[in-house]
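Undergrad: Test case, fold it:
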Amino acid sequence: MKKKRTEIKISLLLCVLFTLSAGIAQENRAATILEQLKNPSKDYILAVSHRGDWRYAPENSLQAVQRCIDLGVDIVELDFRLTKDGHLVAMHDVSVDRTTDGKGLVSELSLAEIKKLRLKNACGVRHSRQQVPTLEEVMLLVKGKIMVNLDKIENLWVREAYAVLKKTNTVDHAIFKGNDDITVMEEKYGSLMDSIIYMPKLWPENSEVRVYRDRYEQTINPFYYETLFDSEGAETFAMIDDLRKDGDGFLAIALWDDLCAGRTDEVALLEGPEKAWGWLVEKGATGIMTDRPEELLAYLKSKGLRNSKL
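TA: Here you go, the predicted structure:
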């Protein structure tokens, strides 16, 4: 009997140790993702989910984010806008009309008013039980687990977002981005640009896009760029070689045709992933933003493209 009790105690202790080690591993995952972001590799392609997994739960919702965490996504791209009373909430559009059961501009509604609304699902069905989350709620959910790509913040609400990140101790969990020149960003935010992770957008419509990148390289020296190209003839597509030579990461956006020369999620599903995601990786992408996170992860794993050396 004594021997049996001892064996039970050892089993319980092992279970506790396993649980603690699993928890520590999860808490360290965001730090590992950041290191992967800083050290882009052809052997580990970062999976970035657009607006959370919005086919599984309402876009920009906490449940859509949790789904990404559960799947093993590295970065979740979410949109944020400022309410009338100064709170950042997860919302893509300027109004709440499309994604909630309410109406009105985000900028003309208070947080309390927005919290009374309920999100719709991807088909526009009303009566969800889920509320519009704040940036603070999102960052508390992702803390230690995943990184967040902040969209719509651009050069509008960087200070407000940074204050939330400081409060939640998640400054190193968030990626700011935009396509304004570094002179514009430094004039508006000064030394704050040295305190945040900033990913410039290389867009075809940027005038003198090579000069634009050179200015960033000479100042804050980013380690990752979001690169859009409507065709293989785009100047931004030609710049991919420069990014690779400099050891900078290249985030491809596989959402619709003019963002990735037609190598979209849809092509991956209809014609096979090699025609889309595989092509982007071949051309130098070290991260892919997708509306199909589960399928993208399965493909990357099958090709040995999730092998981190960190």
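Undergrad: going forward, measure contacts between C-alpha atoms and count neighbours the same way
TA: OK.
Undergrad: other SSEs contacting the lengthiest strand in the chain?
TA: As assigned by DSSP state E, the longest strand anywhere in the chain is strand 75-82. Judged by 3 or more Cα pairs under 8 Å, 6 or more residues apart in numbering; DSSP states H and E, the packing partners of strand 75-82 are strand 46-50, strand 88-90, strand 147-151.
Undergrad: just the helices in the chain please.
TA: 2-27, 29-38, 62-71, 111-115, 135-142, 158-168, 182-189, 209-218, 235-238, 240-245, 265-271, 277-282, 293-302 (DSSP state H).
Undergrad: what's the most buried one of the helices and strands packed on strand 75-82?
TA: Ranked by mean neighbour count, these are led by strand 46-50 with a mean of 27 (mean count of other Cα atoms under 10 Å).
Undergrad: if we can go back for a sec, would JSON lines of the helices of the chain with mean neighbour count and distance to residue 229 be doable?
TA: Output for these, formatted as JSON lines (neighbours: other Cα atoms under 10 Å; distance: least, Cα to Cα, whole Å):
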{"stretch": "helix 2-27", "mean neighbour count": "12", "distance to residue 229": "35"}
{"stretch": "helix 29-38", "mean neighbour count": "19", "distance to residue 229": "21"}
{"stretch": "helix 62-71", "mean neighbour count": "20", "distance to residue 229": "26"}
{"stretch": "helix 111-115", "mean neighbour count": "16", "distance to residue 229": "36"}
{"stretch": "helix 135-142", "mean neighbour count": "19", "distance to residue 229": "30"}
{"stretch": "helix 158-168", "mean neighbour count": "16", "distance to residue 229": "26"}
{"stretch": "helix 182-189", "mean neighbour count": "15", "distance to residue 229": "21"}
{"stretch": "helix 209-218", "mean neighbour count": "15", "distance to residue 229": "12"}
{"stretch": "helix 235-238", "mean neighbour count": "19", "distance to residue 229": "6"}
{"stretch": "helix 240-245", "mean neighbour count": "15", "distance to residue 229": "10"}
{"stretch": "helix 265-271", "mean neighbour count": "17", "distance to residue 229": "15"}
{"stretch": "helix 277-282", "mean neighbour count": "19", "distance to residue 229": "11"}
{"stretch": "helix 293-302", "mean neighbour count": "18", "distance to residue 229": "20"}
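Undergrad: now the other sequence, so there's something to compare against:
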Amino acid sequence: MIKGKAMINADKAWNLRHELYELVEQHDLFDHFMLKSDKPVEQLTDFFHSNPRNMFYMHKLSDKNLHQLDQLLEDISPIAVELLFYTEDDEVVSDTVIAKLRDQTNLWGNALDFAENARHSDSLSLLDPDKGWGWLIDRGICMIQTDHPLKFMDYAEKKMKITEPG
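TA: Just a heads-up that it's a prediction; the model follows:
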């Protein structure tokens, strides 16, 4: 049902990773499935290196596990990294970390109201999109989860036209 149409984001499924791998392999869904976790790099390496083919993987990165960033990028090469931050001063959203990540992967930000996003949320975005979604876009976050996709897309398209040269 999803081939060519959608991507499954297995956000809280790390404990089912072996079973999910079998299903993904059985149905050839490697291009339509993404496993996500914040597990230590050693656990990730054990899992991904034990399978003949890798699933897409997104890592949840916060100040708590930022110390493993270099190892993560070198050993796992995630397709994306979800940034979890409680304040704008968290190191995980510093210019240095963002620049390193943007060079090697895609950045995911969660704009849902109760996510770890320093209140750069959908609710703020509906009042002032520059302070909500715009702040995330300005950080280089290219994948944004929102409960208001049509309003977000309208805003993002207008913002991109404004920031394009010429």
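Undergrad: give me the number of residues near residue 14 of the second structure?
TA: 16 (other Cα atoms under 10 Å).
Undergrad: picking that back up, for residue 197 of the first structure, which of the helices of the first structure is the nearest?
TA: Comparing these against residue 197 of the first structure with Cα to Cα, the closest turns out to be helix 29-38 (9.7 Å).
Undergrad: in the second structure, what residues pair with that closest one?
TA: Alignment of helix 29-38 of the first structure against the second structure: no match, by TM-score structural alignment.
Undergrad: what angle do that helix and strand 46-50 make?
TA: Per axes from the mean of the first three to the mean of the last three Cα atoms, to 10 degrees, the angle that helix 29-38 of the first structure makes with strand 46-50 is 110 degrees.
Undergrad: Can I get the helices and strands packed on strand 75-82 of the first structure in JSON lines including distance to residue 218 of the first structure?
TA: Below are these laid out as JSON lines (distance: least, Cα to Cα, whole Å):
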{"stretch": "strand 46-50", "distance to residue 218 of the first structure": "26"}
{"stretch": "strand 88-90", "distance to residue 218 of the first structure": "32"}
{"stretch": "strand 147-151", "distance to residue 218 of the first structure": "23"}
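Undergrad: Distance to residue 174 of the first structure added to the helices of the first structure, as TSV?
TA: TSV is the format used below for the helices of the first structure (distance: least, Cα to Cα, whole Å):
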stretch	distance to residue 174 of the first structure
helix 2-27	15
helix 29-38	9
helix 62-71	14
helix 111-115	22
helix 135-142	9
helix 158-168	8
helix 182-189	17
helix 209-218	19
helix 235-238	25
helix 240-245	22
helix 265-271	25
helix 277-282	24
helix 293-302	19
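Undergrad: among those, which is nearest residue 176 of the first structure?
TA: That would be helix 158-168 among those, by Cα to Cα, at 7.8 Å.
Undergrad: Which residues does the closest one contact?
TA: Helix 158-168 of the first structure is contacted from outside by 88, 135, 136, 139, 140, 153, 171, 174, 176, 189, 196, using Cα atoms under 8 Å, 6 or more residues apart in numbering.
Undergrad: Could you identify the most distant pair in those?
TA: Comparing all pairs in those by Cα to Cα, the longest separation belongs to 140 and 189, at 25.0 Å.
Undergrad: how long is stretch 36-47 of the second structure from one end to the other?
TA: By Cα to Cα, to the nearest Å, the extent of stretch 36-47 of the second structure from end to end equals 13 Å.
Undergrad: returning to what we had before: between the helices and strands packed on strand 75-82 of the first structure, which one is nearest to residue 261 of the first structure?
TA: Set against residue 261 of the first structure and scored by Cα to Cα, those come closest in strand 46-50, at 18.1 Å.
Undergrad: which outside residues touch that closest one?
TA: 37, 68, 73-78, 286-293, 296-297, 306.
Undergrad: how about 6 Å then?
TA: The contact list for strand 46-50 of the first structure (Cα atoms under 6 Å, 6 or more residues apart in numbering) reads 73, 74, 75, 76, 77, 287, 288, 289, 290, 291, 293.
Undergrad: same check, this time on stretch 222-229 of the first structure
TA: Applying Cα under 6 Å, 6+ apart, the external contacts of stretch 222-229 of the first structure come out as 38, 199-203, 236-237, 248-252, 259-261.
Undergrad: List only buried entries from these.
TA: 199-203, 236-237, 248-252, 259-261 (16 or more other Cα atoms under 10 Å).
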